[in-house]
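1. Fold the following.
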Amino acid sequence: MRIGVISDTHGLFDRAILRHFSGVDHILHAGDIGRGDVLAQLQRIAPVTAVSGNVDGFEASGVPVEQLVELVGHRIAITHRLYEGGRLTKDGMDLLARLRPAVCVYGHTHQPKAEWRDGVLLFNPGSAGPKRFHLPRAVGVLLLGHDSVESRHILLADRAE
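-> Sure, this is the predicted structure:
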């Protein structure tokens, strides 16, 4: 199963996503969706599971702050803030202990990152929104098999198509 992973769109739907997510089976959005029709655009590609972020006002947005989905037998947690200031947050540690996922998708830092921690893949696709700071714009893909999880990042141009 091929999963498109996106975060921190901040209201921007880059048309490059259509190409990079072509043929995905599901899309995970890790928050800071922003205004506009980003989720509707993504839903035209594949089913979407999304969480809200600080830009969305968390609970006030009506989008959950965390989600747990099971795809190909893998439990995948989705949250916006897992890291803050370069460190795993207490809430992040609690979420991992409570949900016991195989993969945790998160956003907020705008930094593409994939790391294994205590047998859990922590995956941040990076930011697909307007370029900020010196960080690259990016999305991610998870490839899920019955006994395997692979991840990769796809860099986007500095400006949206």
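2. Could you use CA atoms for every contact and neighbour count after this?
-> OK.
3. any idea which helix is longest in the protein?
-> helix 90-99 (DSSP state H).
4. Identify the residues contacting that helix?
-> Applying CA atoms under 8 Å, 6 or more residues apart in numbering, the external contacts of helix 90-99 come out as 68, 77, 81, 82, 83, 104.
5. looking at it, the second one is touching residue 121, isn't it?
-> This points to residue 77. No: the pair residue 77 / residue 121 is not scored as a contact, 10.3 Å apart, by CA atoms under 8 Å.
6. tell me, what's touching those two both at once?
-> Taking CA under 8 Å, 6+ apart as the criterion, residue 77 and residue 121 both touch 103, 104.
7. Please identify which of the two sits among more neighbours.
-> Counted by other CA atoms under 10 Å, residue 77 and residue 121 do not tie: residue 77 has more neighbours, with 23 against 19.
8. Proceed likewise with the subsequent sequence, for comparison:
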Amino acid sequence: MMRQDILFQDRLRIVIGVIADTHVPDRVDALHPELENNLQSEKVDAIIHAGDISSPAVVKQLEHIAPVFAVRGNRDWAFSKALPWSRTIVIGGVRILLIHGQGGLWDYLVDKVWYLLDGYRPERYLRLIERHLKDEQVIVFGHTHRALVLERQGRLFINPGSAAFGIGKDGQPSMGILEIEEGRASARIVNLSKLKANGRSWKKF
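-> Now for the predicted structure:
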């Protein structure tokens, strides 16, 4: 049964930090140095992490800013069964599906082949995610490392991109902000500086 959380029922406006693919420490050794400051400056009420967190320490670190609601990604072996693959969160009366977006093992392998043959096509990931939809109005996902805000068939799809690095040598790391006000949802992408990890430190390209 899919996990469901109900939050902020008595609030007219809620600000949510949306992040994904932090990859600490499997690909980088620390969170992007701007990430926490940005979340704090946006005064987020909660943080949603769409998977590929890699270490439970990341969740604990972010919880110093706001409550964290997360799902497992394909690289989240450390979480075992501590996190669900998907969950529904009801925030301010808006139903949100949170899912990483890689699908099952077969879907993941098939997508790898299609990616090599045809490159990035958001439609492939949207179709995978839509299999899990019920009556959610907002869908938050990750996995692609490509930021996306899209309205599709009356639903709002949000991929915040990777908070560590984007695709390619000069990929743009990013996060998202989801605002819910009087039962309506809107989202925007916030770009982070293009940095690269050098051990536990970061430096500009």
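9. re earlier: tell me which two in the contacts of helix 90-99 of the first structure are the farthest apart.
-> Farthest pair in the contacts of helix 90-99 of the first structure (CA to CA) is 68 and 83. Separation: 18.1 Å.
10. Point me to the residue sitting farthest from the middle of the second structure.
-> Going by CA atoms, centre = their mean, the residue of the second structure most distant from its centre is residue 117, 25.9 Å out.
11. ok, that one to residue 109 of the second structure distance?
-> From residue 117 of the second structure across to residue 109 of the second structure, the span is 13 Å (CA to CA, to the nearest Å).
12. Tell me where the first structure has strands.
-> Using DSSP state E, the strands of the first structure run over 2-6, 26-29, 48-50, 66-71, 74-79, 83-84, 87-88, 103-105, 113-117, 120-124, 137-145, 148-156.
13. As TSV, these with distance to residue 20 of the first structure would be great.
-> Formatted as TSV, these follow (distance: least, CA to CA, whole Å):
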stretch	distance to residue 20 of the first structure
strand 2-6	8
strand 26-29	12
strand 48-50	15
strand 66-71	20
strand 74-79	21
strand 83-84	26
strand 87-88	29
strand 103-105	18
strand 113-117	18
strand 120-124	16
strand 137-145	8
strand 148-156	8
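14. Residue 15 of the first structure is nearest to which of those strands?
-> In terms of CA to CA, the element of the strands of the first structure nearest to residue 15 of the first structure is strand 148-156, at 10.4 Å.
15. which residues of the second structure does that closest one align to?
-> The alignment of strand 148-156 of the first structure onto the second structure (TM-score structural alignment) covers residues 184-192.
16. To what extent is the aligned partner of residue 83 of the second structure in the first structure buried, counted in neighbours?
-> For residue 83 of the second structure, the aligned position in the first structure is residue 63, judged by TM-score structural alignment. For residue 63 of the first structure, the neighbour count with other CA under 10 Å is 18.
17. Residue 63 of the first structure reaches residue 48, doesn't it?
-> No: Residue 63 of the first structure lies out of contact with residue 48 (CA under 8 Å); the separation is 11.9 Å.
18. Return the residue of the first structure aligned against residue 96 of the second structure.
-> Under TM-score structural alignment, residue 96 of the second structure pairs with residue 76 in the first structure.
19. what does residue 59 of the second structure give?
-> Match for residue 59 of the second structure (TM-score structural alignment): residue 39.
20. Likewise for residue 157 of the second structure?
-> Residue 157 of the second structure maps onto residue 122 in the first structure, with residues paired by TM-score structural alignment.
21. now the closest residue to that match other than its chain neighbours: how far from residue 18 of the first structure?
-> Spatially, and ignoring its direct neighbours in sequence, residue 122 of the first structure is nearest to residue 104 (4.9 Å; CA to CA, 6 or more residues apart in numbering). Distance from residue 104 of the first structure to residue 18 of the first structure, counting by CA to CA: 24 Å.
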